[in-house]
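Participant: below: sequence and its predicted model.
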Amino acid sequence: MLINEALKAERKKKGLTQQAFSEGICSEGNYSKIESGKQRITANDLFLLLSKNYINYSDFIQKIQTDYCFGKNNNSSEEQLKLQVANAFYSRDVDKLKQLDFQIQNGSFKADLKRESNVLVHIVQKNVSKISPKVKQEYFINLFTVNNWFNDVDKVRLFSNTMNIFDDEELNLLISKFLRQSILFVNGNVYELEIASGTLVNYLYLCYSRRIDENNQFVFEKLNQLPEIPELFVYKCLGNYCKYLLLGKPNKAEEIKAFMSNNGLSKIMENHFL
């Protein structure tokens, strides 16, 4: 079932007019176009509509997931492509990433791989504004519908490196869900802790860039809870760097940046703060 079809079904089930159903979120005219499939709805407006009309998120997503979410493909060639895409992305090899994306977009691969490859290419080329609304919406739903991201830590890594494509409201929905899975910071293994820490650091820097302060204190607390082990030392430094930027203490932030540069860690900062 498509989003517009599911919204119409929920509205009729509640016996509401289009105006009553959408009031305070979008105009009746725009909602009518959304419901008829003539206009796309943003992820933010979708979840505001669900919240306003007391519609369970999980139940609603379950109705539409066949059309918007895709399962894992165990084909070895696809897994190898995913690895190559990840390597090209982390090394910022634009030409290689574009080559792989062309292969993926023109091959018989799952829609989720095509979507993720498309997003990564735009991020590396620093033109995220050119990501199509359809791809962005499908990508958001694909992330939001994951019940436990840490059953698939690569999904967390992907979110960590692509969060800048979302607007503030969408990002808040995703990071809030991520933070609620706080058991990871107690029981996670080192690999999971590294990915989770990197995600929090990337979020803090995005908050600094966009002047967002909604979840900052909670994120600071999570980073402080990390165990004091060598593998997480860099993330604690990066977290403090972002904290000082957010607190308006650029001199303190520069001290950390200089320390990392003097110890051969400047590339790590570049990769996190692209």
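Facilitator: Okay, I see it.
Participant: use CA for all of it now, contacts and neighbours both
Facilitator: OK.
Participant: for this structure, which helix is longest?
Facilitator: For the chain, the helix with the greatest residue count under DSSP state H is helix 190-210.
Participant: included below, for side-by-side comparison, is a second structure:
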Amino acid sequence: MNIRRESMTIGELLKEERIKKGLTQKQFADSIVSVSYYSKVEKNEHRITAEDLITILEHNNIPLCSFFKELSLKSNFQHEYKIDLEAKVMDAYYHSDKILLEKIIQDLEKSSSTDKTDDILIVKGWLESLKEDEEEPDIEVRNALKDRVFNIPDLNKEKLTLFCNFMDFYDLDSNVMIARKAINKFISSNETEIQEVLLAMLANLLCLSIKEDNYNYVEYLVTSSEKLPLKPQFFFYKDMICFYKYLSSYHFNHNKDDLNTCLTIISNVKLAGMSEYGSELEKFLNNHI
């Protein structure tokens, strides 16, 4: 999945305005809301009510009209910036280009982006995902990403996407526990983006289950995926779920038709232009038959 966040949030702009004025969170919020609550607003962990937002802006002499005009301008710029960053990171990840990911981190460290710390952490997470089993993991990065997931109070699209991106940093049982909550909450959603994240999550879980030679959850995961519709933008994830489904089936019955289906999917992935990914699938298949 991607690392895109759609636009600058109210909390992020409030933080920017506060820092411009050289105020602490306590001074800026000034008992309008508690400091702990306001801190979570800046971190996008709580939504602020319209009444409290207006009061805080008036207290700090920030015109409401100017604030939302600035929010709109920065959101448009940030949206384009995030799309560009995502494209570079995903291209590097799918080509297993660790050098390019490290270069992106270096560029982010030099940038003036207000949320570059979060961006750097996420790119480091993708770098961690490319490590082979024998490589030393960066426990600090992995734990920081886990904390990011659990510090988002509600199971929403942001939390689900972050979890989906870095599922391989959790043990399988923890993954399934979080996934069950997500499936129970969102399986009936008609929102395309939520459906896409769920499918990506299910594909990742099937992959991790086979890696760990644990087939206890496969039927549940496949059945859950079949409750989600097939839309053009879901084809890749549906294809991957199909691959893991037939590979799991081959594990139990050694039916050559199942194996041939897996080989056909690999061939189609390569023909579609994802030759590196197809080769990774081929390697995965050979390691688990």
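Facilitator: That came in fine, so what should we check first? As the structure is a prediction and not an experimental result, all values here were calculated from the model.
Participant: follow-up on the earlier one: which parts of the longest helix of structure 1 are buried?
Facilitator: 192-208 (16 or more other CA atoms under 10 Å).
Participant: counting contacts, what elements does the helix or strand following that helix pack onto?
Facilitator: Beyond helix 190-210 of structure 1 in the direction of the C-terminus, DSSP states H and E gives the next helix or strand as helix 216-224. Packed against helix 216-224 of structure 1 by the contact rule (3 or more CA pairs under 8 Å, 6 or more residues apart in numbering; DSSP states H and E) you find helix 190-210, helix 233-246.
Participant: so which bit of structure 2 is helix 216-224 of structure 1 matched to?
Facilitator: Using TM-score structural alignment, the residues of structure 2 aligned to helix 216-224 of structure 1 are 218-226.
Participant: quick one: buried residues of the matching stretch?
Facilitator: Buried-residue list, stretch 218-226 of structure 2, by 16+ other CA under 10 Å: 218, 221-222, 224-225.
Participant: ok, residue 9 of structure 1 - how many residues close by?
Facilitator: Each residue near residue 9 of structure 1 was counted by other CA atoms under 10 Å, and the total is 13.
Participant: aligned partner of it in structure 2?
Facilitator: With TM-score structural alignment as the criterion, residue 9 of structure 1 has no equivalent in structure 2.
Participant: now residue 9 of structure 1: how far from residue 63 of structure 1?
Facilitator: Distance, residue 9 of structure 1 to residue 63 of structure 1, by CA to CA, to the nearest Å: 11 Å.
Participant: and residue 239 of structure 1, by the same measure?
Facilitator: Applying CA to CA, one obtains 39 Å for the distance of residue 239 of structure 1 from residue 63 of structure 1.
Participant: and these two? Which one has more around it.
Facilitator: Higher neighbour count among residue 239 of structure 1 and residue 63: residue 239, with 24 against 15, using other CA under 10 Å.
Participant: how about that one: what's its closest non-neighbour residue?
Facilitator: Of all residues not flanking residue 239 of structure 1 in the chain, residue 201 sits nearest, at 5.4 Å (CA to CA, 6 or more residues apart in numbering).
Participant: what's the match for the one you found in structure 2?
Facilitator: Looking across to structure 2 (by TM-score structural alignment), residue 201 of structure 1 lines up with residue 203.
Participant: list the contacts of that match.
Facilitator: Residue 203 of structure 2 makes contact with 237-238, 240-241, 244 under the criterion CA atoms under 8 Å, 6 or more residues apart in numbering.
Participant: looking at structure 1, which of those residues hold up?
Facilitator: Of the contacts of residue 203 of structure 2, the contacts whose aligned counterparts also meet in structure 1 (both residues aligned by TM-score structural alignment, their matches' CA atoms under 8 Å) are 237, 240-241, 244.
Participant: ok, so of those, who is nearest residue 125 of structure 2?
Facilitator: For these, the closest approach to residue 125 of structure 2 (CA to CA) belongs to residue 237, at 21.2 Å.
Participant: ok, that closest one touching residue 198?
Facilitator: No - under the criterion of CA atoms under 8 Å, residue 237 of structure 2 is not in contact with residue 198, lying 9.6 Å apart.
Participant: who touches both of the two?
Facilitator: Taking CA under 8 Å, 6+ apart as the contact criterion, residue 237 of structure 2 and residue 198 have no common neighbours.
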